[in-house]
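**Student:** Following is a predicted model, sequence given first.
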Amino acid sequence: MPRALITGVTGQDGLYLAELLLGKGYEVFGLVRGQNNPKRELVEQQVPGVQIVTGDLTDLSSLMRAMTTAAPDEVYNLGAISFVAYSWENARLTSEVTGLGVLNMLEATRLYSGDDLSRVRFYQASSSEMFGKVQQVPQSEATLLWPRSPYGVAKVYGHYMTINYRESYGMHASSGILFNHESPRRGPEFVTRKISRAVARISLGLQDSISLGNLDAKRDWGFAGDYVDAMWRMLQAPAGDDYVVATGETHSIREYLDIAFARVGIDDWSDLVVVDPRFFRPAEVDLLIGDATKARTELGWEPQVSFPELVTMMVDADLDEQRALAGR
């Protein structure tokens, strides 16, 4: 039975990945920060087969203990402070967790592996936010990185550190440059979930409007459940490498709003959405669209859920949740 350790197991990617690996017969360990972590119960409810180990990406000794306990064949480093807007408010903490945390996890893996540095396969969750001020459309593995947020800068550090460990030590270490991927499990602070939840509440008469930032920002949005399959495929490849994971389509916030409101029978949402300058980024990333040719040809990966299907899935899930909360 293969064994896997997932950091960031409480996030949407961690939950979907844990389900995928458990379904493939893995013994899965999830790293949770602190014994009283409020999200621990979420993991225990949604993926009860996961064995919880405690650790902190900023504390190498705790990661070494977690590695010894889990004895993994594969390590998936998904843990990060991942809300981009917050990274401007606390750039240092974002850098320590999202950037230096990768170094700590790589080092813990290297030290645990001993003389056979290729026996534990390592996945790093890189991000399309690394492209920032895009220098090429669409973006591929060879596109120059130009991050536009402290989060993006921290991800670039972790990305290059993963490459360095692969090249310096011969580790089977891969980075998945994942473009925006969403799901009903997405946190409500992220714009896609913020919209789907607000649309559900507006349709039920529980909320009057929603405040958003730049409605013309464009992203390459896919389904998180599809993207964790790409992560697993990377670690089954003969050698570590870097892969863009994306749909190859770009859509604006306005398009997301069109589909979301149409799902609840609202065609004109102009009076229900307030553009608030507070939600504009200090340095905007206007257009992200990925070229996943390499993942498609080398890993056999293809996205399965379309953009309209994704938006509909999220709105329907939030309708169910809000009805239950309102006792309807």
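**Tutor:** Cool, got the structure.
**Student:** switch to C-alpha atoms for all contacts and neighbour counts from now on
**Tutor:** Will do.
**Student:** Give me the contacts around stretch 44-64.
**Tutor:** The contact list for stretch 44-64 (Cα atoms under 8 Å, 6 or more residues apart in numbering) reads 15, 18-19, 22, 27-35, 43, 65-66, 69-70, 79, 96-97, 100-102, 104-105, 107-109, 112.
**Student:** cool, stretch 127-146 as well?
**Tutor:** Stretch 127-146 has contacts (Cα under 8 Å, 6+ apart) with 147-149, 151-153, 155-156, 176-180, 242-244, 248, 284-292.
**Student:** try it again with 6 Å
**Tutor:** If you take Cα atoms under 6 Å, 6 or more residues apart in numbering as the criterion, stretch 127-146 is touched by 147, 148, 152, 156, 177, 178, 179, 285, 289, 290, 291.
**Student:** Now do it: distance from first to last residue.
**Tutor:** For stretch 127-146, the first-to-last residue distance is 12 Å (Cα to Cα, to the nearest Å).
**Student:** cool, and stretch 22-30?
**Tutor:** The separation between the terminal residues of stretch 22-30, taken as Cα to Cα, is 12 Å.
**Student:** show me where the stretch 201-328 of the chain has helices.
**Tutor:** For the stretch 201-328 of the chain, the helices defined by DSSP state H, counting those that start in this stretch cover 224-236, 253-263, 293-294, 307-326.
**Student:** So which of those helices is nearest residue 189?
**Tutor:** Taking Cα to Cα, helix 307-326 is the member of the helices of the stretch 201-328 of the chain nearest to residue 189, at 14.0 Å.
**Student:** ok, back up a step: and the contacts of stretch 44-64, which of them are buried?
**Tutor:** Neighbour counting by 16 or more other Cα atoms under 10 Å classes 15, 18-19, 22, 27-33, 43, 65-66, 70, 79, 96-97, 100-102, 104-105, 107-109, 112 among the contacts of stretch 44-64 as buried.
**Student:** The helices of the stretch 201-328 of the chain into CSV, with extra columns for mean neighbour count and distance to residue 207?
**Tutor:** Shown next, in CSV, are the helices of the stretch 201-328 of the chain (neighbours: other Cα atoms under 10 Å; distance: least, Cα to Cα, whole Å):
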stretch, mean neighbour count, distance to residue 207
helix 224-236, 22, 27
helix 253-263, 20, 14
helix 293-294, 18, 42
helix 307-326, 18, 11
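**Student:** next up, a second structure to put side by side with the first:
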Amino acid sequence: MAKVFITGVSGQDGGYLAEQLLAAGDEVHGLVREQDRPTPDGSGPQLDAAHLHVADLTDGAAVTGLINEIDPDEIYNLAGMSSVARSWAEPVATGLVSGLAAATVLQAAWELSERRGRSVRVVQAASAEIFGNPAVSPQDESAPIAPVTPYGAAKAYAHHMVHVYRGRGLHAVSAILYNHESPRRPATFVTRKITRTAALIARGEADELVLGNLDARRDWGWAPDYVDAMVRAARAETPDDYVVATGVSRSVSEFVAAAFDRAGIQDWAKYVRVDPAFVRPVDAVDMVGDASRARNRLGWSPTKSFPEIVAAMVDTDLSN
């Protein structure tokens, strides 16, 4: 049984990760902000068996103190400003939470490892956004780091810090996660906006979906699959970087078409309006990952197809 510390445990990925580890018998500790405590309505992560600790990830002393107190075998740093769009409005906060805070976690893990004589294993949740507008497709772990958004720049800093601490002997992993979705995705994300609005239109409660760039392409996967990849990476003998992706990209318009079809609406185009206000200042056009290393070394592979992911989200929204 491992003792595990998860930052961002109340989020989409943190919740699925905690549930997987609890089911396996691990002792799970999670970091939450006071305003992000899970509500007992059954709709979110089931964290009753986890030990929750309230602190802000940017409070370095508090986070370091918690890591020393918990004395974990594994740390998964998943907390951060997860919205690329929001990072344009709050670039400094994004840098603090998604970038600099990772250095605090890595330093605390390294110091703890030195004191106890065995390594704490750390997984940093990186992002495909670190590649910016890549010149190569698909992207693997060797693709140039060239972010084009504040979110991507913050994640790139954290990714580089993983390499720094790995060089000091820490068992540090960078999981380069491509877009991954589930019914727990917050409504502020375009995918959930699409599925919720499709459900509302199907019920006659809305008549329009307003979006930005319909041509942007992303490699969408299933969130529980991606947290499983992180666990496999943490427990591999040698730490490394791992792209976690399906290897297939789809456009935003394809996501819309799949969502509306699942909701029973065939002519989706007449319900969709493009508003330039929703187009990001700079946006990666086509992102698709090559997860060969994760497949070959970790025995990992996706379990849900793109249509199944969209269907799961739409079905949840139709039932709410």
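**Tutor:** Done, it's in. Since the structure is predicted, the reported quantities are computational estimates derived from the model, not experimental observations.
**Student:** Give me the TM-score for these two chains.
**Tutor:** Remark: TM-score between the superposed chains equals 0.96 [TM-score structural alignment, normalised by the length of structure 2]; 318 aligned residues with a Cα RMSD of 1.4 Å.
**Student:** follow-up on the earlier one: so which of the contacts of stretch 44-64 of structure 1 sit within strands?
**Tutor:** The members of the contacts of stretch 44-64 of structure 1 that map onto strands under DSSP state E are 27, 28, 29, 30, 31, 32.
**Student:** closest to residue 168 of structure 1 among those residues?
**Tutor:** Comparing these against residue 168 of structure 1 with Cα to Cα places residue 31 closest, at 26.4 Å.
**Student:** Which residue ranges of the stretch 1-150 of structure 1 form helices?
**Tutor:** 12-23, 40-46, 60-70, 84-89, 91-94, 101-113, 150-169.
**Student:** can you tell which of those helices is closest to residue 254 of structure 1?
**Tutor:** Closest approach to residue 254 of structure 1 among these is made by helix 84-89 (19.6 Å; Cα to Cα).
**Student:** Format the helices of the stretch 201-328 of structure 1 as a markdown table; extra columns: distance to residue 130 of structure 1.
**Tutor:** Output for the helices of the stretch 201-328 of structure 1, formatted as a markdown table (distance: least, Cα to Cα, whole Å):
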| stretch | distance to residue 130 of structure 1 |
| --- | --- |
| helix 224-236 | 18 |
| helix 253-263 | 20 |
| helix 293-294 | 18 |
| helix 307-326 | 22 |
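**Student:** re earlier: in strands, which of the contacts of stretch 127-146 of structure 1 appear?
**Tutor:** When DSSP E is applied, the contacts of stretch 127-146 of structure 1 are split such that 177, 178 fall in strands.
**Student:** May I ask which two of the contacts of stretch 127-146 of structure 1 are separated the most?
**Tutor:** Maximum pairwise distance in the contacts of stretch 127-146 of structure 1, criterion Cα to Cα, is 20.1 Å, between 148 and 291.
**Student:** any idea how far residue 8 of structure 2 is from the closest residue to residue 224 of structure 2 other than its chain neighbours?
**Tutor:** In space, and not counting its chain neighbours, residue 224 of structure 2 is closest to residue 16: 5.9 Å by Cα to Cα, 6 or more residues apart in numbering. Counting by Cα to Cα, the separation of residue 16 of structure 2 from residue 8 of structure 2 is 11 Å.
**Student:** okay, the two: which has more neighbours?
**Tutor:** residue 16 (25 against 21; other Cα atoms under 10 Å).
**Student:** any idea which of the contacts of stretch 127-146 of structure 1 is closest to residue 207 of structure 1?
**Tutor:** Relative to residue 207 of structure 1, the closest of these is residue 285; by Cα to Cα it sits at 29.3 Å.
**Student:** nearest residue to the closest one other than its sequence neighbours?
**Tutor:** Per Cα to Cα, 6+ apart, closest to residue 285 of structure 1 is residue 132, 5.4 Å.
**Student:** Any idea how many residues pack against that neighbour?
**Tutor:** 22.
**Student:** For residue 273 of structure 1, see how far away it is.
**Tutor:** Taking Cα to Cα, one finds residue 132 of structure 1 at 26 Å from residue 273 of structure 1.
**Student:** got it, and residue 36 of structure 1?
**Tutor:** Distance, residue 36 of structure 1 to residue 273 of structure 1, by Cα to Cα: 38 Å.
**Student:** Of these two, which one has the most company?
**Tutor:** residue 273 (17 against 10).
**Student:** roughly how far apart are the residue nearest to the more buried one when sequence neighbours are not counted and residue 254 of structure 1?
**Tutor:** Nearest residue to residue 273 of structure 1 in three dimensions, chain neighbours excluded: residue 210, at 5.0 Å (Cα to Cα, 6+ apart). Relative to residue 254 of structure 1, residue 210 of structure 1 is positioned 13 Å away (criterion: Cα to Cα).
**Student:** again with residue 201 of structure 1
**Tutor:** From residue 201 of structure 1 to residue 254 of structure 1 the distance is 19 Å (Cα to Cα).
**Student:** any idea how far the residue nearest to residue 200 of structure 1 when sequence neighbours are not counted is from residue 261 of structure 1?
**Tutor:** Distances taken as Cα to Cα, 6+ apart put residue 319 closest to residue 200 of structure 1, at 4.9 Å, once the chain neighbours are dropped. Distance, residue 319 of structure 1 to residue 261 of structure 1, by Cα to Cα: 12 Å.
**Student:** next one: residue 203 of structure 1
**Tutor:** Distance from residue 203 of structure 1 to residue 261 of structure 1, by Cα to Cα: 9 Å.
**Student:** Return the residues in contact with the nearest residue to residue 243 of structure 1 once chain neighbours are set aside.
**Tutor:** Among residues not flanking residue 243 of structure 1 along the chain, residue 176 sits closest, at 5.1 Å (Cα to Cα, 6+ apart). The contact partners of residue 176 of structure 1, by Cα under 6 Å, 6+ apart, come to 125, 126, 242, 243.
**Student:** 8 Å instead?
**Tutor:** 123, 124, 125, 126, 127, 230, 231, 234, 242, 243, 244, 245.
**Student:** Which one (most neighbours) among the residues you listed?
**Tutor:** Busiest of the contacts of residue 176 of structure 1 [other Cα under 10 Å] is residue 245, holding 33 neighbours.
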